[in-house]
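[1] This is a predicted model, with the sequence first.
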Amino acid sequence: MGDTTVRTRDGQGAATPPKGDETDRQTATEGTLWQRLRRPRRPRIWIELALIGVSYWLYSLVRNAVPEQKAQAMANADWIWRAEHSIGLAFEEAFNRAVNSVTWLIVGMNYYYATLHFIVTIGVLVWLYRWHPGRYAATRTVLFLTTGVALVGFYLFPLAPPRLMDGHNFIDTVLVHHTWGSMASGDLKHMTNQYAAMPSMHIGWSTWCGLTIFALAKAPWAKILGALYPVATLVVIIATANHFWLDAVGGIVCLAFGFTVVWAWYGALPFQLPRVVASGEPRRGLGYSRA
């Protein structure tokens, strides 16, 4: 009942499904608009390269366009320093000077600060793209959201790093040891905003990398390295006097924001999504394949 018959050229009838059944099947195949928007898709290399390039360019442009506001940045640094003293955790100056006394260690940390921030982050993105395509877009979006909200922090709360504070004994380790790579010291300091220390994106990005590796890597040694990476980064940013430990807290808050938005969008954390996206049009649900 409800079927219609269509006559073919040889005169035989062919039953066609009712229109309602056809609509149901189409809905089951495609899902609702909300489901389709939330469905992980296979990343495309050129789109991703362009997106990452444009995003970093915009990040650098906006970050460096924020007014430096030196007086306010210095006042905020003094406020942070007093706040840490009030809770008995103002240890950055002593730590900075202690590590600086070991030349090979602080020089290594200077290069760590200048390079691994980008190398490790890009490496994790490539690894996700190659081995976890179903999780790539969601995990990458966490990183983008983290960085985006950090720009708001740079604007609303300009902050001088400890090494630039007046009347204190912090050591600018890049200047003292003449190491390469820092955009925040020496001749390169005029190319970047000196007072964008809060929140720390070294911590935001390194924690993103560490959580991603720890959650998705199979080898125990890789999980251990993932867990240690943000811890090592925290040690480095304090030893080189580039950040207060409270800047690191700000970076974690930004990262939590990124994860929260992505969780709300996908209904799951990025690491809980399937590793591989099903090829072709999915038949059910959000079209995931857990292969």
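    Cool, the structure landed. These numbers were taken from a predicted model, which means no experiment stands behind them.

[2] use CA for all of it now, contacts and neighbours both
    Will do.

[3] on contacts alone, who are the packing partners of the helix or strand hosting Ile238?
    Mapping Ile238 onto the secondary structure by DSSP states H and E places it in helix 220-239. Applying 3 or more CA pairs under 8 Å, 6 or more residues apart in numbering; DSSP states H and E, we find helix 220-239 packed against helix 92-100, helix 103-131, helix 201-216, helix 245-266.

[4] Distance to Gly280 and mean neighbour count for those - can I get that in CSV?
    What follows is the helices and strands packed on helix 220-239, written out as CSV (distance: least, CA to CA, whole Å; neighbours: other CA atoms under 10 Å):
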stretch, distance to Gly280, mean neighbour count
helix 92-100, 54, 19
helix 103-131, 19, 16
helix 201-216, 25, 23
helix 245-266, 20, 20
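
[5] among those, which is nearest Leu273?
    If you check each of the helices and strands packed on helix 220-239 against Leu273 by CA to CA, helix 245-266 wins as the nearest, at 8.5 Å.

[6] How far off centre is that closest one?
    Centroid separation between helix 245-266 and its chain, computed with CA atoms, centre = their mean, to the nearest Å, is 9 Å.

[7] putting a second one here so we can go through both:
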Amino acid sequence: MGEATVKSSEDRTAPPSPMVTVDGPAPERSRLREWRSVRRPRIWFEILLIAVSYWTYSLVRNAVPEQKAQALRNADWIWEAEQALGIAVEQTVNHAANSVTWLIVTMNYYYATLHFLVTVGVLVWLYRRHPGRYAPARLVLFATTGVALVGYYLYPLAPPRLMNGQDFIDTVLVHHTWGSMASGDLKNMSNQYAAMPSMHIGWSLWCGLTVFALTAAPWGRILGLLYPTLTLVVIVATANHFWLDAVGGLLCLGFGYGLSCAWYGALPHRLPRHVPDPLRGGPVLTA
């Protein structure tokens, strides 16, 4: 009888396994891809983030040294530049609105309240109805605000109502309303020389464009365009900003949109409305 030969599994010829190459940057690319993915927002984290961010914004804005002399010189330069461009009508608008008491008082309260309330309202609406677009849109708002803080440091600017030798009316003082943290008894709590860029325009335009892009109802789209337009009239009528301050706010918003688009790969309104759930078989949305 022939001798039986037993071969162990080690002796069998195994098919060659594919070569696995460990690439150093791959884990970093994977982590970057994960950071850039759109995730489902969490309510308590978002509330805390917004509260801390607004507190930090207010703290930093008010910590900017009040360079009064330079701020007044810059205001004179802005006013002269607008006169050269033929757009220096802020004084006319200020006096016209101030002549109608109910109108200017309403504008004072508009300036003091809607700036924050409408912005928070749009954030809540995005969180509930468009969770897949919430984080990219929030990044636009945060980046806009962050670059504005740089502007406050580099270019102190007095609002028209604080200019020397010009006949602008501080409507808050005249009508005894609390339409601005930078007037009356509250003026020591706020930096009065941080008018450029105007975040009233930056934030209101963010709200308006967001609502316009994501709302199908015609009345909603009209309101989206009307809100920043009314805000522009209010900031000029109350003598809190020049027209060119609004241009500064627009430029800051453009930076915010550019950063969000670069990070997520598309503008917020072009991303999916909902965040796919990988546990239910859906893909994870990434840039």
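    Structure's in. What do you need? Not measured: the values here are computed from a predicted model.

[8] Tell me how they score on TM after superposing.
    For these two chains in superposition, a TM-score of 0.88 is obtained (TM-score structural alignment, normalised by the length of the second structure); 264 aligned residues with a CA RMSD of 2.1 Å.

[9] right, and the helices and strands packed on helix 220-239 of the first structure - which one's nearest Arg140 of the first structure?
    Judging these by CA to CA, what sits closest to Arg140 of the first structure is helix 103-131, at 7.2 Å.

[10] State the span of the second structure onto which the very next helix or strand once past that closest one is aligned.
    The element immediately downstream of helix 103-131 of the first structure (helix or strand, assigned by DSSP H and E) is helix 133-156. Against the second structure, the aligned range for helix 133-156 of the first structure is residues 131-154 (TM-score structural alignment).

[11] Aligned to Trp57 of the first structure, what sits in the second structure?
    With the correspondence set by TM-score structural alignment, Trp57 of the first structure lines up against Trp55 in the second structure.

[12] Now the helix holding Ile238 of the first structure: buried residues?
    Using 16 or more other CA atoms under 10 Å as the test for burial, helix 220-239 of the first structure gives 223, 226-230, 233-239.

[13] thinking again about what came up before, can you redo the helices and strands packed on helix 220-239 of the first structure as CSV with distance to Trp81 of the first structure?
    CSV is the format used below for these (distance: least, CA to CA, whole Å):
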stretch, distance to Trp81 of the first structure
helix 92-100, 9
helix 103-131, 22
helix 201-216, 19
helix 245-266, 9
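
[14] and Arg63 of the first structure, which of the ones you listed is closest to it?
    Closest of these to Arg63 of the first structure is helix 201-216, at 11.6 Å (criterion: CA to CA).

[15] Mind giving me the packing neighbours of the closest one?
    Using 3+ CA pairs under 8 Å, 6+ apart: helix 201-216 of the first structure touches helix 103-131, helix 133-156, helix 220-239, helix 245-266.

[16] out of those helices, nearest to Ser200 of the first structure?
    Ranking those by distance to Ser200 of the first structure, with CA to CA as the measure, places helix 245-266 first at 4.9 Å.

[17] From the buried residues of helix 220-239 of the first structure, pick the one nearest Ala15 of the first structure.
    Of all those, Ala15 of the first structure sits closest to Lys223, with 58.1 Å by CA to CA.

[18] residue in the second structure matching the closest one?
    So Lys223 of the first structure corresponds to Arg221, using TM-score structural alignment.

[19] ok, now which ones touch the alignment partner in the second structure of Ile238 of the first structure?
    Under the alignment by TM-score structural alignment, Ile238 of the first structure pairs with Val236 in the second structure. Contact criterion CA atoms under 8 Å, 6 or more residues apart in numbering gives Glu90, Val93, Asn94, Phe242, Trp243 as the residues in contact with Val236 of the second structure.

[20] ditto for Met196 of the second structure
    Ala148, Gly151, Tyr152, Tyr155, Pro156, Leu157, Asp245, Gly248, Gly249.
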